[in-house]
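A.B. asks: Sharing a model that was predicted from the sequence below.
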Amino acid sequence: MQPHSISQVWDQLTGTQAMPNSTVIWATAVLALLAVGWRTVWQLTRNVVTIAHEGGHALVALLMRRRLHGIRLHSDTSGLTVSSGKPHGPGMVLTAAAGYVAPSLLGLGGAWMLAAGHTTGLLWAVVALLLCVLIEVRNAYGVLTVLLTGGLCFAVSWFGNAQLQGAFAYLCVWFLLLAGVRPVLELQTKRARGQARDSDADQLARLTRLPGLFWVGVFLVVSLGSLLVGARWLIPWT
């Protein structure tokens, strides 16, 4: 981008940019699929999903007027968001339910912005969200992960040309849409083996008296629905 004045920055943020050609769009979809499906790569890229997951918990906790005590991100790609407030009721239910659906809903919002041509605006929105998460992170690994992710997004949005920005933005959105599905499937696999007795789904089961499998189904419907709608917006059908 490399604008030379505040007005140019504003024009980039609020203006629209042309979408990449169909080859780039399909190529970024394939790369995102590899980043999710290739186990070796997934062990690294899953950190981004954890940021979105814990950020979802944190955002909803604040919206529900709970007191947020911080976010921790770990090297095994697990995370923890701690908040205090009423230990039951709609606010606690929504806070617990927000994590697994957050990556998919962020991807869906990103797909909508790309379909509207707001590529640069999307990248800067991502940087702003990551800064908000960074403020609440309470461990060194978490700070490093968020800084690296945010730094990459900022570098592309500030120094990259329109073609690079477009390809990177589509790659990120495809990744969030696709990556939102896999953790839900992994969650149910662990639950079936008795390895996730304190998962979000099981916490929701205790809060609502609805079975954990019901909540896994909710997470899966949201993630798959977001993927289908988001793909409809991203793919050039004509």
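C.D. replies: Yep, that arrived.
A.B. asks: rest of the way, CA atoms for contacts and neighbours
C.D. replies: OK.
A.B. asks: residues in contact with the spatially most central residue of the chain?
C.D. replies: Geometric centre of the chain, nearest residue: residue 103, 3.1 Å, by C-alpha atoms, centre = their mean. Residue 103 makes contact with 49, 52-53, 176-177, 179-180, according to C-alpha atoms under 8 Å, 6 or more residues apart in numbering.
A.B. asks: Residue 47 too?
C.D. replies: By C-alpha under 8 Å, 6+ apart, residue 47 lies in contact with 77, 145.
A.B. asks: Residue 18 now?
C.D. replies: residue 117.
A.B. asks: mind redoing it with 10 Å?
C.D. replies: The neighbours of residue 18, taking C-alpha atoms under 10 Å, 6 or more residues apart in numbering as the test, are 114-119, 162-163, 166.
A.B. asks: just residue 101 next, same as before
C.D. replies: Applying C-alpha under 10 Å, 6+ apart, we find residue 101 in contact with 52-53, 56-57, 180-181, 183-184, 218-223, 226.
A.B. asks: hmm, try it at 6 Å
C.D. replies: Shown in contact with residue 101 (C-alpha atoms under 6 Å, 6 or more residues apart in numbering): residue 219.
A.B. asks: Look up how far residue 84 lies from residue 166.
C.D. replies: 40 Å (C-alpha to C-alpha, to the nearest Å).
A.B. asks: go on, residue 199?
C.D. replies: 18 Å.
A.B. asks: more crowded one of the two?
C.D. replies: Set residue 199 next to residue 84 and count neighbours by other C-alpha atoms under 10 Å: residue 199 wins out with 16 against 12.
A.B. asks: Which of the contacts of residue 103 sits closest to residue 147?
C.D. replies: Relative to residue 147, the closest of the contacts of residue 103 is residue 52; by C-alpha to C-alpha it sits at 13.8 Å.
A.B. asks: about what we covered before: by neighbours, which of the contacts of residue 18 wins?
C.D. replies: In terms of neighbours by other C-alpha under 10 Å, these top out with residue 119 at 30 neighbours.
A.B. asks: Put this next to the previous one:
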Amino acid sequence: MAVSMSISNLDDVWHRVTGTQPDPPRNLIIALGAAALVAVLWRPVWRIARNAVTIAHEGGHAVVALLCGRRLSGVRLHHDTSGVTVSYGKPRGLGMVLTVAAGYTAPSLIGLGGAWLLAAQHITMLLWASVLLLALLLLEIRNVYGVLTVVLTGGAVVAASWTTNTNVQAGFAYLMVWFLLLAGVKPVLELSRTRSRTGARDSDADQLHRLTGFPAGGWLFVFGLVAVGCAVAGGRWLLHL
């Protein structure tokens, strides 16, 4: 009997994760997009919310490093919302280029993937996938602030994913995806301003310049193009245009 109930419970969970959920009203989707935009543009909120972008940025480096056969040493997240991902392998070549390029493009690409899932009404699947990715990243975090940031972020997603209120689930999921899509543009602009003021010759764009010979400004343009393209395409999916 206990085994039967356990299998039944697992079945329920599986159907809940893989099933579809109704979209929130269109006006609410637009309002959540506006709220995400405020979080990006209003500096007091951005200082805190930017930690989520850093998680996605460093997570992008880490995932691509592993996919390219590099050995991941660890990830650190800092209180100034910077971060660093250390991996070992060939110092040059396609794998290294992809690993470095993954950072600034990751938030936007993750947001685009989330928008695709929401367009298909897989709200719970998006939330559970986010929890899984955060749990895997947590295993690679090597400092206390990083652990705290990932745990708090994951806790918020877990709370949203476990609630039986579909409106809360949908609202959280849409806000999260809107934020990643819109926030993906701002770090590229920030890096461009920083490079024009101080040089910042250790940025990802400058590392890519040294690896490929392609100008750092060109890489910034690529980052921006990916971010804007994902924001436009993802926004259209979220609004069902």
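C.D. replies: That came in fine, so what should we check first? Bear in mind that the values here come from a model prediction, so they are computed numbers and not experimental data.
A.B. asks: Now the two most distant members of the contacts of residue 103 of the first structure.
C.D. replies: The distance between the two most remote of the contacts of residue 103 of the first structure (C-alpha to C-alpha) is 12.9 Å, for 53 and 177.
A.B. asks: who has more neighbours, the two?
C.D. replies: residue 177 (31 against 23).
A.B. asks: OK, contacts around that one?
C.D. replies: With C-alpha under 6 Å, 6+ apart, residue 177 of the first structure has these contacts: 104, 107, 227.
A.B. asks: can you rerun that using 10 Å?
C.D. replies: 29, 32-33, 103-111, 223-231.
A.B. asks: what's the closest non-adjacent residue to the counterpart of residue 142 of the first structure in the second structure?
C.D. replies: If you follow residue 142 of the first structure across to the second structure using TM-score structural alignment, you land on residue 146. Of all residues not flanking residue 146 of the second structure in the chain, residue 77 sits nearest, at 4.5 Å (C-alpha to C-alpha, 6 or more residues apart in numbering).
A.B. asks: The one you found pairs with which position in the first structure?
C.D. replies: Counting by TM-score structural alignment, residue 77 of the second structure lines up with residue 73 in the first structure.
A.B. asks: ok, now how distant is its match from residue 139 of the first structure?
C.D. replies: With C-alpha to C-alpha as the criterion, residue 73 of the first structure and residue 139 of the first structure are 7 Å apart.
A.B. asks: which element is the counterpart of residue 211 of the second structure in the first structure on?
C.D. replies: Matched across to the first structure, residue 211 of the second structure falls on residue 207, judged by TM-score structural alignment. Under the criterion of DSSP states H and E, residue 207 of the first structure resides in helix 200-208.
A.B. asks: one step back: can you pull the residues that touch both of residue 53 and residue 177 of the first structure?
C.D. replies: In terms of C-alpha under 10 Å, 6+ apart, residue 53 of the first structure and residue 177 are both contacted by the residues 103-104.
A.B. asks: which ones are touching the residue nearest to residue 146 of the second structure?
C.D. replies: By C-alpha under 10 Å, 6+ apart, the contact set of residue 77 of the second structure is 51, 54-55, 58, 83-85, 141-150.
A.B. asks: among those residues, which are in helices?
C.D. replies: 51, 54-55, 58, 144-150 (DSSP state H).
A.B. asks: quick one: the aligned residue in the first structure for residue 88 of the second structure from residue 78 of the first structure, how far?
C.D. replies: Superposed on the first structure with TM-score structural alignment, residue 88 of the second structure falls opposite residue 84. For residue 84 of the first structure, the distance to residue 78 of the first structure equals 20 Å [C-alpha to C-alpha].
A.B. asks: same check, this time on residue 207 of the first structure
C.D. replies: Relative to residue 78 of the first structure, residue 207 of the first structure is positioned 22 Å away (C-alpha to C-alpha).
A.B. asks: what stretch of the second structure does stretch 163-171 of the first structure fall on?
C.D. replies: The aligned range for stretch 163-171 of the first structure is 167-175, by TM-score structural alignment.
A.B. asks: Tell me roughly how far that stretch lies from the first structure on average.
C.D. replies: Once the two are superposed, stretch 167-175 of the second structure sits an average of 0.4 Å from its aligned residues in the first structure (mean C-alpha distance after the TM-score superposition for the first structure).
A.B. asks: Am I right that residue 70 of the first structure falls within a strand?
C.D. replies: Yes. Looking at residue 70 of the first structure with DSSP: H, G, I helix; E, B strand; the rest coil, it is inside a strand.
A.B. asks: All the strands of the first structure, residue numbers only.
C.D. replies: 67-73, 79-84 (DSSP state E).
A.B. asks: Pick the most deeply packed of these.
C.D. replies: strand 67-73 (a mean of 19; mean count of other C-alpha atoms under 10 Å).
A.B. asks: And it against the second structure, how far off on average?
C.D. replies: For strand 67-73 of the first structure, the mean deviation from the second structure after alignment is 0.2 Å (mean C-alpha distance after the TM-score superposition for the first structure).
A.B. asks: Next up, the contacts around residue 122 of the first structure.
C.D. replies: Residue 122 of the first structure neighbours (C-alpha under 10 Å, 6+ apart): 13-14, 109-114, 128, 153, 157, 165, 169, 173.
A.B. asks: swap that for residue 189 of the second structure, sorry
C.D. replies: By C-alpha under 10 Å, 6+ apart, residue 189 of the second structure lies in contact with 195, 220-221, 223-224.
A.B. asks: one more time with 8 Å, if that's ok
C.D. replies: By C-alpha under 8 Å, 6+ apart, residue 189 of the second structure lies in contact with residue 224.
A.B. asks: gap between it and residue 85 of the second structure?
C.D. replies: For residue 189 of the second structure, the distance to residue 85 of the second structure - C-alpha to C-alpha - is 21 Å.
A.B. asks: With residue 153 of the second structure instead?
C.D. replies: 19 Å.
A.B. asks: again with residue 65 of the second structure
C.D. replies: When distance is defined by C-alpha to C-alpha, residue 65 of the second structure is 9 Å away from residue 85 of the second structure.
A.B. asks: shared neighbours, the two?
C.D. replies: The contact sets of residue 65 of the second structure and residue 85 overlap at residue 72 (C-alpha under 8 Å, 6+ apart).
A.B. asks: out of the contacts of residue 122 of the first structure, who's nearest residue 65 of the first structure?
C.D. replies: Once C-alpha to C-alpha is applied, the member of the contacts of residue 122 of the first structure that ends up nearest residue 65 of the first structure is residue 128, at 21.1 Å.
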